[in-house]
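> no sequence for this one, just the structure:
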């Protein structure tokens, strides 16, 4: 699907946004009709206004309690359920961010249609005055890409297909792409990516996309485990059911790249996206519990659980990225259940040693309703990731601080980057919410996009 606004038209119908408890604007000409129909202005509530001739004169739309901040601002996504027509904002009351309303509307248009055919056309919004339509559409398009990639089952989104999606995006953006696959991973020193993916029918690979020639460097590393059986430490069925989403980090990295290019934020910066794409499968040549792997960086890793494979493939990609010393490096990964236990599905933790970077990201996350929560690289837990017979342990025993120890593991391979941020995302919406239908969802991409001017100043022309 392509998110789009309606062109301006004299036939477009007015929408009057109304906060809960606020009076209906006099210009709506609604009279006693809203109270007679029980309209209160609660979030997402719609009151259609008759024109007295059997047609529609417009609609009231409930914004909810203005004291409730956060993602409820995307309640405007529910307005896409209005009758089929073109609509425009007749009023922008205090507290309504027109940009967020426009984005919410577009996000509310999303449907995953690959296996069900095209949905019926929906209501469209004329882009409000003062809103940069191209920017909002670029953000929505990046989010749609993330959702489509995550929602596609592994039968149609293995390493081959993920590479194809990356190549299509790179071609569309005029970016450069190289892919190292199969036995070439060993020849070019990516042993842990190879080890994790070698048992699958589709070869493991490292996808490397570059956009921009000059300026400060941002490298984004996305976990691309296209399906995770758990390997020889096989997952129970209840835990395996959603593992098509274990490439959510890679999907988010690609969606973020599209946002960066589409909004112009990539200008004056060098953007690199690295995706280790594998399937953690079971076969006679699968890597085993107790194996000791030697990483690209030279650090040895004892495999104490083959179901902690994501950090292994990320480690080789992070080590490669760090060799260039980018000013900022960000990893995105559906990495640990511990993060979900701590913060639930809505709030990904992020880790960063630099306070200014962390503060900028937190502010941006709040500003665009893309919530994140800072967690610590807790130094006293470092011994937990150091086993007896190797440099590192991929799955410390005890079950405590699982998200933190995973982040500490990754940080060992990010040394060399100017600043490093790790996001432990979920990538899935368990139940439908405004602008977020049940299924794959982007987490962190819009926050990073919003924060980027504070995180990485572009190189200006001389």
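Perfect, thanks for sending it. Predicted, not measured: the structure shown is a model, and the values here were computed from it. Residues are numbered from 1 along each chain as shown.
> all contacts plus neighbour counts: C-alpha atoms, from now on.
Fine.
> got a list of what the nearest residue to residue 404 once chain neighbours are set aside touches?
Spatial nearest neighbour of residue 404, excluding adjacent residues (C-alpha to C-alpha, 6 or more residues apart in numbering): residue 377 at 6.4 Å. When contacts are counted by C-alpha atoms under 8 Å, 6 or more residues apart in numbering, residue 377 touches 351-353, 404, 407-408.
> return a selection command, for use in PyMOL, containing the buried ones of the residues you listed.
Applying 16 or more other C-alpha atoms under 10 Å to the contacts of residue 377, the buried members can be selected in PyMOL as follows:
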select buried, resi 351+352+404+407+408
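> among the contacts of residue 377, which are in helices?
If you go by DSSP state H, those have 404, 407-408 in helices.
> just the residues you listed now: which is nearest residue 270?
Closest approach to residue 270 among the ones in helices among the contacts of residue 377 (C-alpha to C-alpha): residue 407, at 25.0 Å.
> my guess is that closest one contacts residue 422. True?
Yes - under the criterion of C-alpha atoms under 8 Å, residue 407 makes contact with residue 422 at 6.9 Å.
> which neighbours do these two have in common?
residue 351.
> burial check on residue 425, number of neighbours?
Residues near residue 425, counting by other C-alpha atoms under 10 Å, number 27.
> another one to put next to it:
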């Protein structure tokens, strides 16, 4: 099922989307035959319900899709996607306006219903396609679907086929497609270029660590995206239990999300100067792995005491953020699958973010609501700063006690950005179950909200 709209000239079946409280009004305008068919079928316009209505020759002449109640829609996202998933294969066109909801966002949900990760098993299903309705920017919606598909594909690919080199290859492919510049610092060269934390975290793996640096655009404000690219996380010498290691292929979800967002920005031609930095490593176990109790230097000059080798994401991000800060862009955004504490706090559906500027937070929250990409502001709570100061070094990568784990991680990262406005996302990057437009597996979080908000934020 393609993540694109059907051609406008396609012979498409009319599709009426009905809220539960609008079904009776719809039937008042229909023939007795149509009304009798709908009543006999038991169709009640619940979310995701569908019904094909045959014409005189027995072939379908129109289709109905349920949009449920306002209360039901408030408990989920993408009700049109639920309809798309239930319809038989074929092309459809919206024959009436949606009862509620943003048309462009709902159409994106329809396209994302076509996503399936079939690289290793299965085949893409031949599902329902939609003719782009009037009043939406179809090219933009298709670009958003492609950006999300890129993010999902990268996360879903198992670590044996998505190590640092493969993540670099994905970034190089993206750069080639959009004419961006890209450079990579790899292996021992990381030490020569003063990225000691990236090198230290990745040195125990047989797959060399690296820093990916991509740039696009020559005019407009400067935006730098930094994505955590830990392609697999064993926990290092603080080895994770097997149950916690099972989906650690997703620990490069921050990198996957910024690459998807970067694709959106470049495909839509946003008037800005974009830089993408991805520290790509595997946190492995070997004789040269870094140890609990080690004190490590960083690019910023700050020393870090290692109290847990499983808190490695903030280490590789620290060097990348320090590099980003040296350029003094207008905004730095980091995205990372950083802490389990964030999941405990807000669950899998919300993307927690940190920022000091209230107007930036307001702009992002408003944008997130408009595009159904929910985010939640968390505090850079300065009173917790002492928790990341161990005394024996400048910083502690894993404060003891277990309190405020996401906040202390964010405070740790903020220490490496001193010249630039900074925003940090502590995302999950994974859907534990299937929902409309979001199958189980890798998923982007916060990218569409950022894409919507960035123009306003960079004007402030």
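Thanks, I have it. From a predicted model like this one, the values you see are computed outputs, not experimental measurements.
> tell me which helix or strand the aligned partner of the residue nearest to residue 404 of the first structure in the second structure sits in.
Alignment note (TM-score structural alignment): residue 377 of the first structure maps to residue 380 of the second structure. Residue 380 of the second structure belongs to no helix or strand when assigned by DSSP states H and E.
> same check on residue 17 of the first structure?
strand 13-19.
> that strand vs the second structure, average distance?
Compared with the second structure after fitting, strand 13-19 of the first structure deviates on average by 0.5 Å (mean C-alpha distance after the TM-score superposition for the first structure).
> residues making contact with that strand?
24-25, 28, 41-42, 56-66, 85-93.
> let me see the contact set for residue 381 of the second structure.
Residue 381 of the second structure makes contact with 407, 411 under the criterion C-alpha under 8 Å, 6+ apart.
> next one: the lengthiest strand in the second structure to chain centre, how far?
Determined from DSSP state E, the single longest strand within the second structure is strand 273-283. In terms of C-alpha atoms, centre = their mean, to the nearest Å, the gap separating the centre of strand 273-283 of the second structure from the centre of its chain is 15 Å.
> before we move on, the earlier item: any idea how far the match of residue 377 of the first structure lies from residue 316 of the second structure?
Note on residue 380 of the second structure: its distance to residue 316 of the second structure, by C-alpha to C-alpha, to the nearest Å, is 20 Å.
> and the helices in the stretch 351-460 of the second structure?
Secondary structure of the stretch 351-460 of the second structure (DSSP state H, counting those that start in this stretch): helices at 358-370, 405-414, 447-459.
> and of these, who's closest to residue 285 of the second structure?
If you check each of the helices of the stretch 351-460 of the second structure against residue 285 of the second structure by C-alpha to C-alpha, helix 405-414 wins as the nearest, at 22.9 Å.
> so where is the closest one in the first structure?
Using TM-score structural alignment, helix 405-414 of the second structure pairs with 402-411 in the first structure.
> the matching stretch vs the second structure, average offset?
Superposed on the second structure, stretch 402-411 of the first structure shows a mean distance of 0.2 Å to its aligned residues (mean C-alpha distance after the TM-score superposition for the first structure).
> what lies in contact with that stretch?
For stretch 402-411 of the first structure, using C-alpha under 8 Å, 6+ apart, the contacting residues are 311, 314-315, 318, 335-339, 351, 375-378, 381-382, 384-385, 392, 394, 396, 420, 422, 424.
> again, 7 Å this time
Residues from elsewhere that reach stretch 402-411 of the first structure (C-alpha atoms under 7 Å, 6 or more residues apart in numbering): 311, 315, 336, 338-339, 377, 381-382, 385, 422.
> do stretch 342-358 of the second structure as well
361, 374-380, 406, 422-428, 431, 445-446.
> what range does the helix or strand hosting residue 341 of the second structure cover in the first structure?
In this assignment (DSSP H and E), residue 341 of the second structure forms part of helix 340-346. Mapped onto the first structure using TM-score structural alignment, helix 340-346 of the second structure spans residues 337-343.
> restricted to strands, list the contacts of strand 13-19 of the first structure.
Judged by DSSP E, those include 56-64, 86-89 as members of strands.
> those residues, buried ones only, as a ChimeraX selection?
Burial among those is assessed by 16+ other C-alpha under 10 Å; the matching ChimeraX selection reads:
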select :57,58,59,60,61,62,63,64,86,87,88,89
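> list just the nearest of the ones in strands among the contacts of strand 13-19 of the first structure to residue 180 of the first structure.
Set against residue 180 of the first structure, the nearest of those by C-alpha to C-alpha is residue 86 (47.6 Å).
> tell me the residue in the second structure aligned with that closest one.
Mapped onto the second structure by TM-score structural alignment, residue 86 of the first structure lines up with residue 91.
> can you pull the contacts of that match?
Contacts of residue 91 of the second structure by C-alpha under 7 Å, 6+ apart are 6, 12-13, 128-130.
> mind doing that once more with 8 Å?
So residue 91 of the second structure contacts 6, 10-13, 128-131 (C-alpha under 8 Å, 6+ apart).
> give me the contacts around stretch 323-341 of the second structure.
With C-alpha under 8 Å, 6+ apart as the criterion, stretch 323-341 of the second structure contacts 221-228, 250-255, 257-258, 277, 299, 313-314, 404-406, 409, 416-429, 458.
> so of the residues you listed, which ones are in strands?
Short answer: those in strands (DSSP E) are 222-227, 277, 422-426.
> please point out which parts of stretch 340-351 of the second structure sit buried.
Using 16+ other C-alpha under 10 Å as the burial criterion, the residues of stretch 340-351 of the second structure that qualify are 341-343, 348-351.
> report the two of those separated the most.
Going by C-alpha to C-alpha, the pair spanning these furthest: 341 and 349, at 14.2 Å.
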